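Colleague: next come a sequence and a model predicted from it.
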Amino acid sequence: MNKTTLFSSLVLAASASVFSTESNLTVYTYESFTSEWGPGPALEKAFEAQCNCNVDFVGLEDGVALLNRLKLEGKQSQADIILGIDDALVAEAKALGLIADSGVDLSKLSLPYEWSDSKFVPYDYGHFAFVYDQTKLKNVPSSLKELVEESKVSIIYQDPRISTPGQGLMLWMKSVYGEKANEAWQQLQAKAVTVTPGWSEAYALFLEGQSDMVLSYVTSPAYHMTWDDTDKYQAAQFSEGHYTQIEVAAALESSANIELAREFLSFLVTKPAQDVFAGTNWMWPVLESAEKPEAFDQLFSPSSLYFSSEEVLANRRDWVKEWRNAASQ
């Protein structure tokens, strides 16, 4: 081998070594997670500092839209991780045969109900609620049935087909009304100003004064108490209980960086990561020791309503059809 050839070989080997030390981790999530006020930027910075890698968050409309994207892409997906579907969609996501075991110890997590899944890692949770401005709305419904059947309030909520909050309302309605949900949807739809694709649009319209109430979370008022220094926005407490949402993340078996993906999943439930969620995603962290804004102490603690993800998988198509038929009338 001459000197020129030897030199070229050494340069190529060195270049390969440099590029191999830094991997790219692609995370499919929802848009508000990646926003400048969401948890994405802080988590990206913290994980990149420990992993010698680049984290690329890809923001989609919402959690259900994320699952729909995964269905379309299958094993050809560019994602290493999906982050932002919720507990209701776990069985449906697992049925695709694309999800890898996480390898994460979840025994120390604090959740509204027992979690035993080995593939999906919970990172925060909350309860759906209708948020209102108490300086404007005086007759606040005290139950879902009162909201649906008696109140004269206007509402905005999200599309159950593509939005996890919208799906949460669908499951909430089903858990309270059962076989009578179709009639209840028709009554609720009469109060709806609009149905939005995702949470961000719905909440923005509410803040603009387009409705009396908006589907959001029990924790949403904590944001306004912390950053707007006002307690005028409150979540209505319903006597039947509030539907639970546990947000989860998982690695894809098709990932070219599966060990790095598992490292990220483990990172999500460490205290440095958990300290981020309450004050950015405005949800409860899954570690009790995680930092939370003081406003969280002023929130009510609802009783939890939920279906198993297997039950949702078996019925979601019919329940969406039930909603769609009522919404179109």
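Modeller: Perfect, thanks for sending it.

Colleague: contacts, neighbours, all on C-alpha from now
Modeller: Will do.

Colleague: tell me the buried residues in stretch 299-311?
Modeller: 302, 304, 305, 306, 307, 309 (16 or more other CA atoms under 10 Å).

Colleague: moving C-terminal of the lengthiest strand in the chain, what's the next helix or strand?
Modeller: In the chain, assigned by DSSP state E, the strand with the most residues is strand 121-133. Downstream of strand 121-133, the next assigned helix or strand under DSSP states H and E is helix 144-149.

Colleague: what's the distance between the helix or strand just after that next one and the middle of its chain?
Modeller: For helix 144-149, the following helix or strand on the C-terminal side (DSSP H and E) is strand 155-158. Strand 155-158 sits 17 Å away from the centroid of its parent chain (CA atoms, centre = their mean, to the nearest Å).

Colleague: ok, residue 278 - contacts?
Modeller: Going by CA atoms under 8 Å, 6 or more residues apart in numbering, residue 278 touches 284, 285, 291, 292, 293.

Colleague: ok, structure two:
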Amino acid sequence: MRTTLMLAGLFAATSAVADEKPVLTVYAPDYFTSEWGPGPAIEKGFEATCACDLKFVAGDVLPRLLLEGDRTDADVVIGLTIDVLARARATGLFAPHGQDNAALTLPVAWDDDTFLPFNWSETAFVYDTTRLANPPSSFEDLLNAPDSLKIAIQDPRSSISGLAMLLWVKAVYGDRAPEAWAKLAPKVLTVTAGWSESYGLFTDGEVDMVLSYTTSPAYHIIAEQDTTKAAAIFPEGHYFLTEVAAQLAGTDQPDLAAAFMDYVVSDDFQGMIATGNWSYPAVIKDGFLPEGFAALPRPDKTLFYSEADAEALRQPALDEWLAAFAK
């Protein structure tokens, strides 16, 4: 009897080890892993191909990586933006992604072999056509609009869209950026830590316009059958924003990490982006964009800084922004 019990215990332990799946740990922003973000569907899709357990760890991706360094548990990160890539690259933590950039359908050239885009959009001010019949038709019109126009924006120190706007203003106005911020500041009802707080103020009718993206109206068109939300398109151009994925050089699951990078540009993953992330996929093919996206206007000019230029401009541009809003 004792021998039988020992053998049974050994068999159970062996079976448990055999059944244990390898874990791929992916650091991602909070929004990505939420029930309304693309994470849950991506987790299900990748796990169907990998015989593994995909574990998302949500939070501020870059600050966590900077804190952990080469002790990080991450195998892959997703959700970094180009405006912080110089700091991310300087860590030396990342490996080449191994993908063909020629497959990407971005409005800017992309030849980076480390950071792989998975989506993109452009910053814009979104408004309700039933509440604002004559929205500003240019950035200059926005600056010269009456101070009774109320806008919500995001803090560039805590928000990727807020940082993108900082660089948008710099790209449009250059050395005149302080003057532009001084004109805009009286119209800004509030500066929120993140995008969701600002957008909530807009949908609640507390502000006339909100800093968001050219693709934001697609959500209202497709999910709510509401065509009253629109992005104001400016001839000065709109700032390009992409989110990327990257593989950690020190991962203990290199094959799984490489497989995930393959999955990022797969039809399955890219086909989820439009309505999972409410942005353009990094690889657009027939059927990837629902009909509601066809109604979205595109700017004639896409503004873009390289990661080196974005990093060099970030602190001076932030100082200009702080000077305008500290008054």
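Modeller: Happy to help now that I have it. Not measured: the values here are computed from a predicted model.

Colleague: any idea what the TM-score comes out to?
Modeller: With the length set by TM-score structural alignment, normalised by the length of the second structure, the two chains reach a TM-score of 0.92; 322 aligned residues with a CA RMSD of 2.0 Å.

Colleague: which elements pack onto the longest strand of the first structure?
Modeller: helix 164-177, strand 213-217, strand 233-235, strand 242-251, strand 284-285 (3 or more CA pairs under 8 Å, 6 or more residues apart in numbering; DSSP states H and E).

Colleague: nearest to residue 269 of the first structure, of those?
Modeller: strand 284-285 (8.8 Å; CA to CA).

Colleague: so the closest one corresponds to what in the second structure?
Modeller: Using TM-score structural alignment, the residues of the second structure aligned to strand 284-285 of the first structure are 280-281.

Colleague: next: stretch 118-138 of the first structure.
Modeller: Using TM-score structural alignment, the residues of the second structure aligned to stretch 118-138 of the first structure are 113-133.

Colleague: just how off-centre is that stretch within its chain?
Modeller: Centroid separation for stretch 113-133 of the second structure versus its chain: 10 Å, with CA atoms, centre = their mean.

Colleague: in that stretch, what's buried?
Modeller: 114-128.

Colleague: same check, this time on stretch 194-210 of the first structure
Modeller: Using 16+ other CA under 10 Å as the test for burial, stretch 194-210 of the first structure gives 194, 195, 196, 197, 198, 199, 200, 202, 203, 205, 206, 210.

Colleague: check contacts around residue 35 of the first structure.
Modeller: For residue 35 of the first structure, the contact set (CA under 8 Å, 6+ apart) comprises residue 41.

Colleague: to clarify, my last question referred to residue 97 of the second structure.
Modeller: The contact partners of residue 97 of the second structure, taken as CA under 8 Å, 6+ apart, are 113, 114, 115, 116, 246, 247, 258, 261.

Colleague: aligned partner of it in the first structure?
Modeller: Superposed on the first structure with TM-score structural alignment, residue 97 of the second structure falls opposite residue 102.

Colleague: what about the equivalent of residue 147 of the first structure over in the second structure, how many residues close to it?
Modeller: Aligning on TM-score structural alignment places residue 147 of the first structure opposite residue 142 in the second structure. Neighbourhood size, residue 142 of the second structure [other CA atoms under 10 Å]: 20.

Colleague: relative to the first structure, what is the average displacement of the strand or helix carrying residue 322 of the second structure?
Modeller: Here residue 322 of the second structure, judged by DSSP H and E, is contained in helix 307-325. Superposed on the first structure, helix 307-325 of the second structure shows a mean distance of 1.7 Å to its aligned residues (mean CA distance after the TM-score superposition for the first structure).

Colleague: so which bit of the first structure is that helix matched to?
Modeller: Taking TM-score structural alignment, helix 307-325 of the second structure hits residues 309-327 over in the first structure.

Colleague: what do you get for stretch 204-215 of the second structure?
Modeller: The aligned range for stretch 204-215 of the second structure in the first structure is 208-219, by TM-score structural alignment.

Colleague: got the end-to-end distance for that stretch?
Modeller: Using CA to CA, to the nearest Å, one end of stretch 208-219 of the first structure lies 20 Å from the other.

Colleague: looking at neighbours, which among the contacts of residue 278 of the first structure is most surrounded?
Modeller: Tallying neighbours with other CA under 10 Å puts residue 285 at the head of those, with 28 neighbours.

Colleague: so that one touches residue 122, yeah?
Modeller: No: contact criterion CA atoms under 8 Å: residue 285 of the first structure and residue 122 do not qualify, at 9.2 Å.

Colleague: average distance between the longest strand of the first structure and the second structure?
Modeller: In the superposition with the second structure, the average deviation recorded for strand 121-133 of the first structure is 0.6 Å (mean CA distance after the TM-score superposition for the first structure).

Colleague: residues contacting whatever residue of the first structure lines up with residue 270 of the second structure?
Modeller: Correspondence of residue 270 of the second structure to the first structure, assessed by TM-score structural alignment: residue 274. Applying CA under 8 Å, 6+ apart, we find residue 274 of the first structure in contact with 123, 268, 285, 286, 287, 290, 291.

Colleague: tell me if I'm right that the first one and residue 250 touch.
Modeller: No: here residue 123 of the first structure does not reach residue 250: they are 10.6 Å apart, not a contact under CA under 8 Å.

Colleague: on that earlier part again, doesn't the match of residue 270 of the second structure lie inside a helix?
Modeller: Yes: Residue 274 of the first structure: assigned to a helix according to DSSP: H, G, I helix; E, B strand; the rest coil.

Colleague: for the first structure, which residue is closest to the average position?
Modeller: residue 84 (4.1 Å; CA atoms, centre = their mean).

Colleague: what do we get in the second structure for that one?
Modeller: By TM-score structural alignment, residue 84 of the first structure lines up with residue 79.

Colleague: work out for me the element that match sits within.
Modeller: Using DSSP H and E, residue 79 of the second structure falls in strand 76-81.

Colleague: could you list the residues in contact with that strand?
Modeller: Residues outside strand 76-81 of the second structure that contact it (CA under 8 Å, 6+ apart): 24-29, 32, 61-62, 160, 241-248, 251, 257.
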